[in-house]
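Colleague: Provided below are the primary sequence and the corresponding predicted coordinates.
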Amino acid sequence: MTLPRGISAIAFAIAVLPAAAHAASFDCAAARSSIEHAICNDAQLSALDTQLADTYRAALKQHGADTDALKAEQRDWLKQRAPSGQIDVAALKEAYRTRIDELKSQPAFPEPGEAVDGPIFRLNAIAKQHDFVLRMLEACPAQSDKEDTTCEGPAQLLIHDKGQRAVRQVINLPKVFVTLPKGSKGPLVNSSRLYDYQGVINVGDFNFDGQEDFGIQTGNEGSYGGPSYDIYLFNAQAQRFVPNSEMTGLIQETLGFFEVDAKNKRLRTWAKSGCCYHERTVYAVEHDVPVAVERRIDDAQGPGDKMKVTVETLVNGKWRSKVHYEPIPK
């Protein structure tokens, strides 16, 4: 992956080569970008760059064998620091401090065979190609017969090929949100009902390549306090699941888990603004990236008993719109 030159060379090296023995530094005589000059010209910012490197390496050690998600997260953070104009040094310092605090808050994860303090959920019936074991690192409330309960905290996900004892992959998760439905024997899974609790793991073929993918609920930081998920796609070449930031962001910006239309090879999302404005968007998936191709907008914010309906379609790379009016649904 090529990152913009605006990111310091050493920061990129840290993200890609976490085992480097040297602290974050680079030759200021060779600085070219505005962000590199900003780091070189400010002693406090330079010290934060060094501190970030040290904190990142320490967090990697705490993740043990699984560092994929943390590396991807750090690369995304670095890309967001790419300058689009003049550098705001104060804002950059604050971004560094925030990221350092985030990395320091990363929990220490056990080895897969070590005991954990929380429940262990063996999920062998939610997928056709894989079995999952979700290990909560901390204790959860007891499951109730009278009401739904929830559990939130760090977790470790073990992934097996279907029916096999050997662990294919370990994924360490700083935060997972689990819904424990009343009267059930395990967590809610493969559920994406709008405005309701959703599955801690939802399995499906999200990029339509014939391989199972999955999303795991990391909290409720989505639109209108809805669920947020990390999406993992199975990479056939690497033979492992890899995080997908584009699909993760898609859920973050809309209402809950997207709908998977396997027949038409499309993903669908819902979004709204208040009571009277709704969007339904359809996405094709190109090279594992969702690309909007259709959108319907229902706008009942105006006066009268009609709502404005706009249907947008992507045709040969250009959006075409048609507008009509419908009665406002009761």
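Modeller: Arrived safely.
Colleague: CA atoms for contacts and neighbours, from now on please.
Modeller: Will do.
Colleague: who are the packing partners of the helix ranked longest in the chain?
Modeller: When the chain is parsed with DSSP state H, its longest helix is helix 43-62. Secondary-structure packing of helix 43-62 (3 or more CA pairs under 8 Å, 6 or more residues apart in numbering; DSSP states H and E): helix 9-16, helix 34-41, helix 89-104.
Colleague: show me the contacts for I171.
Modeller: By CA atoms under 8 Å, 6 or more residues apart in numbering, the contact set of I171 is 66, 68-69, 156-158.
Colleague: can I get these in a markdown table including neighbour count?
Modeller: A markdown table is the format used below for the contacts of I171 (neighbours: other CA atoms under 10 Å):
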| residue | neighbour count |
| --- | --- |
| D66 | 19 |
| D68 | 17 |
| A69 | 19 |
| Q156 | 24 |
| L157 | 19 |
| L158 | 19 |
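Colleague: now intersect the residues you listed with the strands, please.
Modeller: Among the contacts of I171, DSSP state E puts 156-158 in strands.
Colleague: okay, these in CSV with distance to V189 next?
Modeller: Formatted as CSV, these follow (distance: CA to CA, whole Å):
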residue, distance to V189
Q156, 16
L157, 14
L158, 16
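Colleague: below is structure B, check it against A:
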Amino acid sequence: MMNSRFLLPFTLFAVAAFGQNHFELKDASKNYDVKINVENCDKDECRGKAVIDLIDKKTSKKFQTFTSEDLNFYLKEDQKPTANIIQLYDEQSPLIFDDFNFDGTEDLAIRNGNESSYGGPSYEVYVFNSTKKQFVISEELTNLAYENLGMFQTDSERKRLITYAKSGCCWHLTTEYTVVPKKGLLKVYELEEDATGGDERVKVTKRELEDDKWTANIKDYPISEYYKD
């Protein structure tokens, strides 16, 4: 059974109840203008239930409507939200437009609270379905955005999705995935940095999937040398 959180974006809220907390974004997407109505705004931060409308740039007609239980975001100096910013331990925009499955069409991730690792931002991730001609929720990609340190990074040149995880100050894991058509995500690379030994050294383990087999390379460095940059 699908986790109940995937049902949230399809629950509509009354836009009129959100008062004047209305924002329009013209440059977030190459295909759509965006209208956002969010429940609460206080100074430079907004959060709460929100409705997001995508407006087709070519026809100026509403293309699709989404909702979020908690579209938490900060406002820029011009009192508008950002889009498409993903910074580890820093700003992550309420809306991320990108081609997450590398099929040549624009996809969309929508902020929904702070339920990822260490209370970081969490996202529902939608991919464009060329048959249905609309965005549909991707459970697999949404899980990726909930189970790691915020939204994953997209490397379009290498066609990789990159996640980050940690445990305390001294253990970090970077993981890369490819997207296999009709099969989903395939983990192909891990970088584990383990400095939990307490001896001022870090054990660095690189694992790669090559020809359907995992290989591992393990090296040990002084912490001062490894993190000098």
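Modeller: Arrived safely, thanks for sending. Since the structure is predicted, the reported quantities are computational estimates derived from the model, not experimental observations.
Colleague: give me the TM-score for this pair.
Modeller: Overlay of the two chains. TM-score (TM-score structural alignment, normalised by the length of structure 2): 0.88; 221 aligned residues with a CA RMSD of 2.3 Å.
Colleague: sorry, back to before: which stretch among the helices and strands packed on helix 43-62 of structure 1 comes nearest G317 of structure 1?
Modeller: helix 9-16 (33.7 Å; CA to CA).
Colleague: residues in structure 2 aligned with the closest one?
Modeller: On structure 2, no counterpart of helix 9-16 of structure 1 exists by TM-score structural alignment.
Colleague: for that helix, the distance to its chain's centre please.
Modeller: On the basis of CA atoms, centre = their mean, to the nearest Å, helix 9-16 of structure 1 sits 22 Å off its chain's mean C-alpha point.
Colleague: for the aligned residue in structure 2 for V260 of structure 1, give its distance to L141 of structure 2.
Modeller: Counting by TM-score structural alignment, V260 of structure 1 corresponds to T154 in structure 2. To L141 of structure 2, T154 of structure 2 is 12 Å away according to CA to CA, to the nearest Å.
Colleague: same question for Y123 of structure 2.
Modeller: Distance from Y123 of structure 2 to L141 of structure 2, by CA to CA: 9 Å.
Colleague: please identify which of those two sits among more neighbours.
Modeller: Taking other CA atoms under 10 Å, Y123 of structure 2 and L141 do not tie; Y123 has more neighbours (28 against 22).
Colleague: find the centremost residue of structure 2, please.
Modeller: M151 (2.7 Å; CA atoms, centre = their mean).
Colleague: where does stretch 221-239 of structure 1 end up in structure 2?
Modeller: Going by TM-score structural alignment: stretch 221-239 of structure 1 matches residues 115-133.
Colleague: and the residue nearest to the centre of structure 2, what does it touch?
Modeller: M151 of structure 2 makes contacts with 86, 92, 121-123, 144-145, 163, as judged by CA under 8 Å, 6+ apart.
Colleague: where in structure 2 does the longest helix of structure 1 fall?
Modeller: By TM-score structural alignment, helix 43-62 of structure 1 lines up with nothing in structure 2.
Colleague: how distant is that helix from the center of its chain?
Modeller: On the basis of CA atoms, centre = their mean, helix 43-62 of structure 1 sits 23 Å off its chain's mean C-alpha point.
Colleague: ok, now stretch 204-212 of structure 2?
Modeller: 24 Å.
Colleague: how many residues are close by whatever residue of structure 1 lines up with P81 of structure 2?
Modeller: In structure 1, the residue paired with P81 of structure 2 is P187, using TM-score structural alignment. If you count neighbours by other CA under 10 Å, P187 of structure 1 ends up with 22.
Colleague: quick check: which element contains P187 of structure 1?
Modeller: Following DSSP states H and E, there is no helix or strand that holds P187 of structure 1.
Colleague: quick check: closest non-adjacent residue to it.
Modeller: L180 (4.6 Å; CA to CA, 6 or more residues apart in numbering).
Colleague: for the one you found, give its distance to T149 of structure 1.
Modeller: Going from L180 of structure 1 to T149 of structure 1 by CA to CA gives 5 Å.
Colleague: more crowded one of the two?
Modeller: With neighbours defined as other CA under 10 Å, L180 of structure 1 and T149 compare such that L180 has more, 25 against 17.
Colleague: about what we covered before: and what about the match of V260 of structure 1, helix, strand or coil?
Modeller: Assigned with DSSP: H, G, I helix; E, B strand; the rest coil, T154 of structure 2 falls in the strand class.
Colleague: neighbours around it, how many?
Modeller: 20.
Colleague: I am finished for the moment; much appreciated.
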